[in-house]
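> Sequence and predicted model, in that order:
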Amino acid sequence: MTAAYRTSAAVRQPAPGVAGVSAAAVALGVFAAVRAGGALVLCAAAWWAGRSPLRVLGASWDSAWYLGIARHGYGRTQMWPGTGLVQSDHAFFPLYPALVRLAGGGEWAALLVAWTAAAVAAVGVYRVGELVAGRRTGVLLVALWAVLPHAVVLSLAYTEALLAALAAWSLYALLRGRWLGAAGLAALAGLTRPTGVAVAAAVSVAALHAVLVRRSRAPEVWAAGLLAPAGWLAYVAAVGVDRGDPAGYFAVQRDWGSRFDFGRATLDTLWRVLTGGPVALATTVTAVLLGAALLSAGLLLADRARASDRLAADRPEADRARPGPALPRSLPLPLPLPLLVYTAVLLVIAVGGAGYFESKPRFLLPAFPLLLPLAAAMARARPRSAVLVTAGLAGLSYGYGVYLLVIARMPP
């Protein structure tokens, strides 16, 4: 079967005609209004603090590295005598700076690429939400994504918006059975950020599931499973060749203080927060957000397990060993397998990796499926309540973005 991807989770068919287009336009409009407001607040705060708004938006922290690659190519290193660290720009994947270079290479070009990607991502997030849980939930999913505490990054010259755009549309294509399109977008996601491997994992695991469980023999399924990780593997291999070390990319990451320690550093920091140790506000906020992300992941897993149990109970004994149709839409938000894999990989990378703790919510920004339980709950509430919650969260998001970039001057 290649017409549409099927799992034990409910996948709604998108509404045809003008209504579906209008809902997507509403979602994009909400996103644009929220993020434009955030950018204006950040610009006003930067101007008030005597800083250039363009520099804050287009050349803060990692943005400066991307601009350097766009203008001059790879080869820059930054030495820190106090710590002995030697940071290389090979830590940054090439797709975003390549697009910035094509757009002109300056701060405005970097912002143009990032803002365009954010808009494309918003529509893709809506489409996935609509497909899984309906139109209203899809719109609210986009609204919640726009007001996350670290959503300020979607207004900066960073790569999270580009990764989210590629991920959302790859997952949407996968859920609609467009295997090669999903794999191509996954390969591009692998050229965008290290966490782009999560998109590749979603496509490859879905292909493996199709082959082993559904006994698919379609050539595009096999091709998708093999193509999806090609972008990520190609860049890691290229860095290895450049440095004369097959594990050269991972050595670069260690020089930046990033490594996978199975969550030990994360647990140490969480313990300091819980025991009242001296930590910054951003550290406490990060701890709360990680806890919320893990709680949401637990809800999604529970929904999927409950849906699977109900499907097995509703089918005849002789049929339970065979794959069946999608669950009725009345079931409580079961998560399709590709979204589950994608979200799980992002969570494992964010929680299990050591590095700058306060940036972990930024790493989870593309993990929009984590917002589905809250979006579904808001969809069942009165519209006024949903608007008030979104407005309140937007205010907190604006304030936190100003705190990070203007007051504390911390990398988001």
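Noted; the coordinates are in hand. The model shown is predicted, which means the values in this text are computed figures rather than measured ones. Numbers count the residues shown, from 1 in each chain.
> Could you use CA atoms for every contact and neighbour count after this?
OK.
> Can you tell me which helices and strands the lengthiest helix in the chain packs against?
Identified as the longest helix of the chain according to DSSP state H is helix 281-314. Helix 281-314 sits against helix 264-274, helix 337-352, helix 360-363, helix 372-380, with contacts defined as 3 or more CA pairs under 8 Å, 6 or more residues apart in numbering; DSSP states H and E.
> For those helices, give me CSV that also has mean neighbour count and distance to residue 49.
What follows is the helices and strands packed on helix 281-314, written out as CSV (neighbours: other CA atoms under 10 Å; distance: least, CA to CA, whole Å):
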stretch, mean neighbour count, distance to residue 49
helix 264-274, 16, 30
helix 337-352, 22, 32
helix 360-363, 22, 24
helix 372-380, 19, 36
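> mind putting these in a markdown table, distance to residue 88 included?
Below are the helices and strands packed on helix 281-314 laid out as a markdown table (distance: least, CA to CA, whole Å):
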| stretch | distance to residue 88 |
| --- | --- |
| helix 264-274 | 23 |
| helix 337-352 | 21 |
| helix 360-363 | 20 |
| helix 372-380 | 37 |
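> among the ones you listed, which is nearest residue 218?
With CA to CA as the criterion, residue 218 lies closest to helix 337-352 of those, at 18.3 Å.
> re earlier: tell me which of the helices and strands packed on helix 281-314 lies nearest to residue 221.
Smallest distance to residue 221 across the helices and strands packed on helix 281-314 (CA to CA): 13.8 Å, for helix 337-352.
> Next, the angle from that closest one to helix 264-274.
70 degrees (axes from the mean of the first three to the mean of the last three CA atoms, to 10 degrees).
> Determine how far helix 337-352 lies from the middle of the whole chain.
10 Å (CA atoms, centre = their mean, to the nearest Å).
> name the helices or strands packed onto that helix?
Checking 3+ CA pairs under 8 Å, 6+ apart, helix 337-352 ends up next to helix 160-175, helix 197-212, helix 264-274, helix 281-314, helix 360-363.
> What are the buried residues along stretch 281-293?
Buried residues in stretch 281-293, counted by 16 or more other CA atoms under 10 Å: 282, 283, 284, 285, 286, 287, 289, 290, 293.
> mind listing what the last one touches?
Applying CA atoms under 8 Å, 6 or more residues apart in numbering, we find residue 293 in contact with residue 370.
> same question, the third one
Listed by CA under 8 Å, 6+ apart, the contact partners of residue 284 are residue 273.
> One more to weigh against that first structure:
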Amino acid sequence: MRSSLSRGATIAAAYLAVRAVGVLIWWALTAINDRVNPAPWDGDWYLRIAELGYAGAGEGMTDADGVASPHGAMAFFPGYPLLVRAAAHLVGGHYLALGIAVSTLAGIAGAYGIARLTRQLGGGRRAELVAVVLTAAAPMSVVYSMPYPESLLVALVAWTLVALLEQRWWLAAACTVAAGFTSPMAGPLIPVVMAAGFVHLYRSRARMAGAATAVMVAPLGMLGYLLWVKTTSGVPGGYFEITERGWGNTVDFGAVTLEWVVRAFTERRDAFVVLTAAAIVAAVVATLFTRMPWPVWLYTAGTVALIVAHSGLVQDRVRLLLSAFPLLIIAAIRLARGRPRTVVLAVAGICLAGLWFGAYSVAVWPYGI
């Protein structure tokens, strides 16, 4: 018991320490560039939804083209802002502070899930710690300390994957519904949970109720929100038309992404563009050549495919790649096999690079993330 508590405290402390370093780098770059806004871009939307609801959140706000849209807030899923709103009702306080607190607490929960998933994928205690540290310092992990839903989504996905590998179907069902209510990036998770449930039902007669429940309820969080947007907004295409109009999001099977990557490597571009293109290519290659249990691999492949296949803003792709965190877990398991000094130096270098990238994207890069 004492050992488990100690290990849990170590995981939380490691996550918070890395995020603290990331925040310090972020603050340093914002001070150098005289650009301080702790809730830029999407963060503004989420906080306004939390405070004003969907009806009032869009007033005075514009989409990616600078155009006011009465339904623009509906492009942002409600799971995260509802948590912030609930926190405001329970403890009061400033919405920005509450948003950061919710993100931080969700990040800690995600760290525990990542450590547990690392064990399920064959890693030891050192690998668990390395996986948590790499995830906390991943490129664009700066949003884990901002009013963004990524830390909540990662936590829900991590615990869903743990539940699938451990065949804890009720937990898988609950986390999948919540993830689908939190972000469209939960899309690849839903068919994975349903497929795993079907496979279990086919192979085993035991614990059928839980698996059957997971199959049936997994899509309900996302489908419920999409149906609400369709009926409430009156827009013919619902959520999909709103995001296409305001943010150019549609499925183009990778045409925009491919053009971005080719131009990034062949024309003069700044660091953010080149590193974003490199991250996309690295994620695709790593997914193709990384071995994992099939539910984890299928989720990761679906996530990377979704990121590559949709059009719209390319500069947020590294942020979306945070959802492909199983790739970092596999990297952590392999890194942890080295000599302790080598592991420390390699992890420190990787972390500093990732934390700098996130800080740069918010404090220096002039566009949305």
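Cool, the structure landed. Everything quoted here is computed from the prediction, not taken from an experiment.
> sorry, back to before: any idea which of the helices and strands packed on helix 281-314 of structure 1 gets closest to residue 160 of structure 1?
Across these, closest to residue 160 of structure 1 is helix 360-363 (CA to CA), at 7.7 Å.
> mean shift between that closest one and structure 2?
Helix 360-363 of structure 1, aligned to structure 2 and superposed, deviates on average by 0.9 Å (mean CA distance after the TM-score superposition for structure 1).
> Run through the neighbouring helices and strands of that helix.
Right, helix 360-363 of structure 1 is packed against helix 281-314, helix 337-352 by 3+ CA pairs under 8 Å, 6+ apart.
> Point out the one among the helices and strands packed on helix 281-314 of structure 1 that comes closest to residue 310 of structure 1.
Ranking those by proximity to residue 310 of structure 1 (CA to CA) places helix 337-352 first, at 16.9 Å.
> Which stretch of structure 2 lines up against the closest one?
Mapped onto structure 2 using TM-score structural alignment, helix 337-352 of structure 1 spans residues 294-309.
> Ok, which of the helices and strands packed on helix 281-314 of structure 1 comes nearest residue 81 of structure 1?
Of these, nearest to residue 81 of structure 1 by CA to CA is helix 264-274, at 23.7 Å.
> Is the equivalent of residue 186 of structure 1 over in structure 2 within a helix or a strand, and which one?
Residue pairing (TM-score structural alignment): residue 186 of structure 1 is matched to residue 176 of structure 2. Using DSSP states H and E, residue 176 of structure 2 maps to helix 169-180.
> And that helix, what's buried?
For helix 169-180 of structure 2, the neighbour count (16+ other CA under 10 Å) marks 169, 170, 171, 172, 173, 174, 175, 176, 177, 178, 179, 180 as buried.
> quick one: which of these is nearest residue 330 of structure 2?
Using CA to CA, the buried residues of helix 169-180 of structure 2 come closest to residue 330 of structure 2 at residue 172, 21.6 Å.
> Next, the contact list for that closest one, please.
Per CA under 8 Å, 6+ apart, neighbours of residue 172 of structure 2: 159, 160, 161, 163, 164, 193, 214.
> so which of those residues hold up in structure 1?
By both residues aligned by TM-score structural alignment, their matches' CA atoms under 8 Å, the contacts of residue 172 of structure 2 still in contact after alignment to structure 1 are 159, 160, 161, 163, 164, 193, 214.
> Who are the contact partners of the second one?
Counting by CA under 8 Å, 6+ apart, residue 160 of structure 2 touches 171, 172, 173, 175, 176.
> I'd like to know how far the aligned partner of it in structure 1 sits from residue 269 of structure 1.
With TM-score structural alignment as the matching criterion, the partner of residue 160 of structure 2 in structure 1 is residue 170. Distance of residue 170 of structure 1 to residue 269 of structure 1, given as CA to CA, to the nearest Å: 34 Å.
> OK, contacts around residue 248 of structure 1?
Per CA under 8 Å, 6+ apart, neighbours of residue 248 of structure 1: 236, 239, 240, 241.
> now swap in residue 353 of structure 1 and tell me
Counting by CA under 8 Å, 6+ apart, residue 353 of structure 1 has contacts 258, 259, 260, 261, 262, 263, 265, 266.
> ok, of those residues, which come out buried?
If we count by 16+ other CA under 10 Å, those have these buried: 258, 259, 260, 265, 266.
> ok, the residues you listed vs residue 392 of structure 1, which is closest?
For those, the residue nearest residue 392 of structure 1 by CA to CA is residue 266; the value is 28.9 Å.
> got a list of what that closest one touches?
Contacts of residue 266 of structure 1 (CA under 8 Å, 6+ apart): 351, 352, 353, 354, 357.
> Next, count neighbours for residue 22 of structure 1.
The number of residues packed near residue 22 of structure 1 is 11, by other CA atoms under 10 Å.
> So it, which state does it fall into?
helix (DSSP: H, G, I helix; E, B strand; the rest coil).
> I'd like to check which residues are in contact with it.
With CA under 8 Å, 6+ apart, residue 22 of structure 1 has no contacts at all.
> And it, how far from residue 258 of structure 1?
43 Å.
> One more: residue 184 of structure 1?
28 Å.
> wait, residue 378 of structure 1 sits on residue 386?
Yes. Contact criterion CA atoms under 8 Å: residue 378 of structure 1 and residue 386 qualify, at 5.7 Å.
> where do the contact lists of these two overlap?
With CA under 8 Å, 6+ apart as the test, residue 378 of structure 1 and residue 386 both reach residue 140.
> Thanks a lot, see you next time.
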